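Trainee: only geometry, no sequence info:
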């Protein structure tokens, strides 16, 4: 007996929260894709308090390709990483493409090009491409945020240089069976995801601008330098807990120490009138920096300083 179910080649994962101004353009960029395979659009709304839900429901009802959309809306806000994990587990495709609700695709052949490459090159696990940047003043310019390095294909390069992959450019093999607990604790999910994937194969860069990233709109676009340093520290801590490869852990640990130094310098600069260099906060920060690999020694020193 033949099954009437379609085989889904690509699941497009779109998480959204309070993006009523942008969600329609994001959805239409996906639905305009021209492919020789079937794809689905998984939209997961993290309990948006604005009209995001109404806009999505109208698209599903009125768009000629609205039946490709599977829409989920949480009754309570669960947070970005948990929302992303939930969305991923709704994806049935052989491949997963990413496009958050405030970005959009511009090339109708984007999915076809990336899937064609991954189908022909089984040693590659992820394919990404260049994007254009939409500034707050409405101008669209070339990417000034990231620079794709030489030897970009490997886990080691990604670990050493940080994230040079824009989320709306990504298509990857649907191979992650389970997310580690560290993923949901990490304040930065996309880079953590790419690091997980890079363990399993190479990365491919296509030098074509096939999507637009909105600058100054996302969660981290408007974060202060201090907030970014704190987020990086949490990210590196989670990655150190997750990875068990000495070579990669050494790279991550070095970057974490650099973030500790940046935090110290930032606080000295920001609060120089309030703190002196031997303030207990900076003493404790120095203990953490020097004894991170020896937690028992670190705890004993902190206890001694606080007690005496």
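Mentor: Good, I have the coordinates. Model, not experiment: these values are computed from the prediction.
Trainee: could you use CA atoms for every contact and neighbour count after this?
Mentor: Fine.
Trainee: what helix or strand is residue 303 located in?
Mentor: Here residue 303, judged by DSSP states H and E, is contained in helix 295-307.
Trainee: buried set for that helix?
Mentor: 298, 301, 302 (16 or more other CA atoms under 10 Å).
Trainee: for that helix, packing partners?
Mentor: helix 280-291 (3 or more CA pairs under 8 Å, 6 or more residues apart in numbering; DSSP states H and E).
Trainee: what's the helix it packs on packed up against?
Mentor: If you count contacts as 3+ CA pairs under 8 Å, 6+ apart, helix 280-291 packs onto helix 246-270, helix 295-307.
Trainee: putting a second one here so we can go through both:
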């Protein structure tokens, strides 16, 4: 596809990723992409050898032009993404976080092809593996296939199938339309993609081509699970306002389900004798809660609640 390939930017976002950054960069260098690749390095003032390792890769592949953003100040993840997106000049912008990695050498090519052929989409994502490093558990986000699906903003609110920035490639023009106020609150991949999907569809390639790594060194992984759920719940009103209340009912429904999850999570501090009203509530949040949340919940809650969840999950899936 060399005559059809457009130039792209890869936004490499890193912070103290020395343990994992080589795997990310090796996978990036192995991409079979014929166009030019602008590599924008948005390091958020790492205090380890992350930047030293990144510099070792300069000159290894003539397709890559390294662009380093200022790393003298720790900006935090939201502001770091803001300046990273603004620094990218390619027609298409892919993201690679320094503790994730890609599993297919055709990832960039296939995403660029999809965006070139599908003007209904400003974002192309891929299926991915969730890798829980500490327990060596790995599983695909959805069943693998060679097909694709189109996802709306409402579907993404109900289930964040896109999962993380490392699966994403955007038209740069879509990134320039992101409202400034999105970067004034805690904004991660989920709300960024909802905002973009407000006026477009998301293309989701069902072949797994990326790995989302959950590890002890990650800021998200270190946050207690119940606190993650509460933080997400607290942000929903701001996200609702950010999207001009177009998806108000969808955010309200999600908020209701999150409150159910929080309630059931908290019973882990009680005895195994869970009341019947709570038992009746479990199937509802199992049915509506994104699989990634259930997966992480099962990793951290007490054994009694794990057993309860397992029984209900098995019962729900058999219906």
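Mentor: All right, it came through fine. Bear in mind the structure is a predicted one, so any value in this text is a computation, not a measurement.
Trainee: go through the helices and strands packed on helix 280-291 of the first structure and name the closest to residue 47 of the first structure.
Mentor: helix 246-270 (33.5 Å; CA to CA).
Trainee: buried ones in that closest one, by neighbour count?
Mentor: 248-249, 251-253, 255-257, 259-264, 268.
Trainee: ditto for stretch 233-244 of the second structure
Mentor: Neighbour-count burial for stretch 233-244 of the second structure [16+ other CA under 10 Å]: 233, 236, 239, 240, 242, 243.
Trainee: once you drop chain neighbours, what's closest to the first one?
Mentor: What that stands for is residue 233 of the second structure. residue 255 (6.0 Å; CA to CA, 6 or more residues apart in numbering).
Trainee: by residue count, tell me the biggest strand in the second structure.
Mentor: strand 201-214 (DSSP state E).
Trainee: dump the buried residues of helix 295-307 of the first structure to JSON lines, plus distance to residue 135 of the first structure.
Mentor: Formatted as JSON lines, those follow (distance: CA to CA, whole Å):
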{"residue": "298", "distance to residue 135 of the first structure": "45"}
{"residue": "301", "distance to residue 135 of the first structure": "48"}
{"residue": "302", "distance to residue 135 of the first structure": "46"}
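Trainee: residue 47 of the first structure -> the second structure?
Mentor: Residue pairing (TM-score structural alignment): residue 47 of the first structure is matched to residue 45 of the second structure.
Trainee: and what of residue 38 of the first structure?
Mentor: Checking with TM-score structural alignment, residue 38 of the first structure has residue 36 as its match.
Trainee: list the contacts of that match.
Mentor: 6, 7, 8, 63, 64, 65 (CA atoms under 8 Å, 6 or more residues apart in numbering).
Trainee: which strand or helix spans the residue nearest the centre of the first structure?
Mentor: Nearest to the mean C-alpha position of the first structure, counting by CA atoms, centre = their mean, stands residue 190 at 1.6 Å. Assigned by DSSP H and E, residue 190 of the first structure belongs to helix 189-198.
Trainee: how far does stretch 208-221 of the first structure stretch from start to finish?
Mentor: End-to-end distance for stretch 208-221 of the first structure, by CA to CA, to the nearest Å: 23 Å.
Trainee: give me the contacts around it.
Mentor: 102-107, 110, 129-136, 166, 168-169, 222, 228.
Trainee: mind running it again at 7 Å?
Mentor: 102-107, 110, 129-136, 168-169, 222 (CA atoms under 7 Å, 6 or more residues apart in numbering).
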